[in-house]
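J.: Just the structure for this:
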Amino acid sequence: MTAADSMPAKRLHAVQARIADAAAAAGRDAATVHLLAVSKTFDAAAVRAMAACGQREFGENYLQEALEKQAALRDLPLIWHFIGPIQSNKTRAITERFSWVHGIDRLKIAERLSAQRPAALPPLQVCIEVNVSGEASKGGVAPAGLPALADAVSNLPGLRLRGLMAIPAPASDVGAQRAAFRQVREALDALIARGHALDTLSMGMSADLEAAIEEGATIVRIGTALFGERVIKHA
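T.: Below you'll find the model as predicted:
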């Protein structure tokens, strides 16, 4: 069986087809939507298999797990995105080993990432996470606090603010999905009107990528549809 016939290839092509169909329905070029493969809890072999099919960008939530995979896959030209909550004691490793961070929600973390970004590397590409659903269990800055945080983050020399990330509350109704994603897009538009040069909306996952693309997503973060159901690992 060739790589093109493998299960990872079939899953990747199926997701790519969903992205293309959603983009066409929205009157968009599919090339404006980037696929981020969320490989958290899956091992280095699974990432290598997906990379063999042409996927280059991978998202990780757990730092130690990610560092182990990066070490095992150092021979591959991969781009790593950190998409999980960030603790202060993890910022140095994140800023040294990742190209993107999707979950900035407070200035303290942004300042640490900026200060610790190695001078030999380009600025760390970052998105601010906004909590449009108001869920206490999720991270993200409240919409009211977004303008001030964006102003502050954009002035940090080690970072380049690219846009917004969001994980709205799950909804089975497409209309509700789109309404939540629309709030994120409108928040981005408001920041652009404020003078920020932004180009990224990181939103949409396996269950709602179509609604996210309809509302302007430029990065969709896909795990289950690419790798299968996750097995919860207990300590």
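J.: all contacts plus neighbour counts: C-alpha atoms, from now on.
T.: Will do.
J.: Does Ser88 touch Glu111 like I think?
T.: No - counting by Cα atoms under 8 Å, Glu111 is not a contact partner of Ser88; they are 10.3 Å apart.
J.: Same drill for those two, tell me which one is more crowded.
T.: Glu111 (18 against 11; other Cα atoms under 10 Å).
J.: What is the burial count for the closest residue to that one other than its chain neighbours?
T.: Once flanking residues are discounted, Glu111 sits nearest to Leu156: 6.9 Å by Cα to Cα, 6 or more residues apart in numbering. Using other Cα under 10 Å, Leu156 has 18 neighbouring residues.
J.: Contacts only, for Leu156.
T.: By Cα atoms under 8 Å, 6 or more residues apart in numbering, Leu156 lies in contact with Ala110, Glu111, Ser114.
J.: Asp151 is in contact with the first one, correct?
T.: Pointing back at Ala110 there. No - contact criterion Cα under 8 Å: Ala110 and Asp151 do not qualify, at 11.8 Å.
J.: Tell me which of those two has more neighbours.
T.: Shown here are Ala110 and Asp151; by other Cα under 10 Å, Ala110 has more neighbours (26 against 15).
J.: Would you mind naming the helix or strand containing the more buried one?
T.: For Ala110, the host element (DSSP states H and E) is helix 107-116.
J.: For that helix, buried residues please.
T.: Residues of helix 107-116 classed as buried: Ile109, Ala110, Glu111, Arg112, Leu113, Ser114, Ala115, Gln116 (neighbour count, 16 or more other Cα atoms under 10 Å).
J.: what's the answer for stretch 116-135, then?
T.: Buried positions in stretch 116-135, judged by neighbour count with 16+ other Cα under 10 Å: 116-118, 123-133.
J.: another one to check against the first:
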Amino acid sequence: MSEKELTNTIAERLGTAHEKISSAVQQANRPTDSVKLMAVSKTKPVEYIVAAYQQGQRIFGENYAQELAEKAESLNEYSDIEWHFIGPIQSNKTAIIAKAADWVDSVDREKIAKRLQNHALELNKTLNILLQVNISNSSAKSGVLLQDVDALAKQVDSYSQLNLRGLMAIPDQYDDNKQLIEEFEQMQACFLRLQQQYSSVDTLSLGMSGDMQPAIQAGSTMVRLGTAIFGQR
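T.: Down below sits the predicted model:
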């Protein structure tokens, strides 16, 4: 599609996304601006990101370390883009992630936290950290188990270059919303407990296209949308 068509399409999709978020926020009786939108731009060319940026989008999520690094480098003139790394973290990719990302949303073990701390020290930067929780106890998913969150949070908070901001989770898909809602409520309870312990904690990243409404009902402060904004991969 042409540049104009791309701009118009993404503008329309972002508008629809914000309308849906606003509606869910109203239904949950929450403050108007209490939920941020992350545009998940993995596998999409930089032109798509620029088109979204021109419509006011600033938060972008990437799943692959090298792709994040290349996009962050090619778009470094857009200094107010907030880059989130949201994929599983391999130890040998932590240096790339630490350099390119502003936020690392998928920290799930102390080894990774320590490596990010060391890289951030070398870079003289601070990384915002979300702990990814395997709330569904799924063998197919990354994440720290709920009962181990406190220990990992304490470790991350002890590092000078890591700023503990909260939690992220991607629950399993269920035919019945009951289990999903239970898991979202467990995440909310854990998040509220962390907030009481750490003044820096302010972000609960839950919800994608299919489960955005119950996520916002459960207190999500950031939802992640990819296909809904950029189209099918």
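J.: Could you get me the TM-score between them?
T.: Put the two chains on top of each other and the TM-score (TM-score structural alignment, normalised by the length of structure 2) is 0.92; 229 aligned residues with a Cα RMSD of 1.9 Å.
J.: sorry, back to before: just give me the closest of the contacts of Leu156 of structure 1 to Arg92 of structure 1.
T.: Ser114 (9.6 Å; Cα to Cα).
J.: how about Phe58 of structure 1, what does it touch?
T.: Neighbouring residues of Phe58 of structure 1 by Cα under 8 Å, 6+ apart: Leu36, Ala37, Val38, Ser39, Leu78, Ile79, Trp80, His81.
J.: Go again with 10 Å.
T.: Neighbouring residues of Phe58 of structure 1 by Cα atoms under 10 Å, 6 or more residues apart in numbering: 35-40, 47, 50-51, 66, 78-83, 221-223.
J.: What's it aligned with over in structure 2?
T.: Counting by TM-score structural alignment, Phe58 of structure 1 lines up with Phe60 in structure 2.
J.: what helix or strand does that match sit in?
T.: strand 59-62.
J.: which one in structure 1 is aligned with Gly166 of structure 2?
T.: Using TM-score structural alignment, the equivalent of Gly166 of structure 2 in structure 1 is Gly163.
J.: tell me the average deviation of the one helix or strand that match maps to from structure 2 after fitting.
T.: Using DSSP H and E, Gly163 of structure 1 sits in strand 159-165. Average distance, strand 159-165 of structure 1 versus aligned residues of structure 2 after superposition (mean Cα distance after the TM-score superposition for structure 1): 0.5 Å.
J.: Give me the packing partners of that strand, helices and strands only.
T.: strand 100-104, helix 107-116, strand 124-129, helix 146-154, helix 174-193, strand 200-202 (3 or more Cα pairs under 10 Å, 6 or more residues apart in numbering; DSSP states H and E).
J.: Can you check which of these gets nearest to Glu214 of structure 1?
T.: Per Cα to Cα, nearest to Glu214 of structure 1 of these: helix 174-193, 7.4 Å.
J.: what about that closest one, distance to the chain center?
T.: Using Cα atoms, centre = their mean, to the nearest Å, the mean C-alpha position of helix 174-193 of structure 1 is found 16 Å from that of the whole chain.
J.: and it with helix 146-154, angle?
T.: Interaxial angle of helix 174-193 of structure 1 relative to helix 146-154 (axes from the mean of the first three to the mean of the last three Cα atoms, to 10 degrees): 60 degrees.
J.: buried ones in helix 174-193 of structure 1?
T.: Result for helix 174-193 of structure 1 [16+ other Cα under 10 Å]: buried residues Gln177, Arg178, Ala180, Phe181, Arg182, Gln183, Val184, Arg185, Ala187, Leu188, Asp189, Leu191.
J.: what's the nearest residue to the fifth one once chain neighbours are set aside in contact with, if anything?
T.: Spatial nearest neighbour of Arg182 of structure 1, chain neighbours left out: Glu215 (5.6 Å); criterion: Cα to Cα, 6+ apart. Contacts were defined as Cα under 10 Å, 6+ apart; by that measure Glu215 of structure 1 touches 26, 177-186, 201, 203-204, 209.
J.: and Glu215 of structure 1, what pairs with it in structure 2?
T.: Here Glu215 of structure 1 is matched to Ala218 in structure 2, going by TM-score structural alignment.
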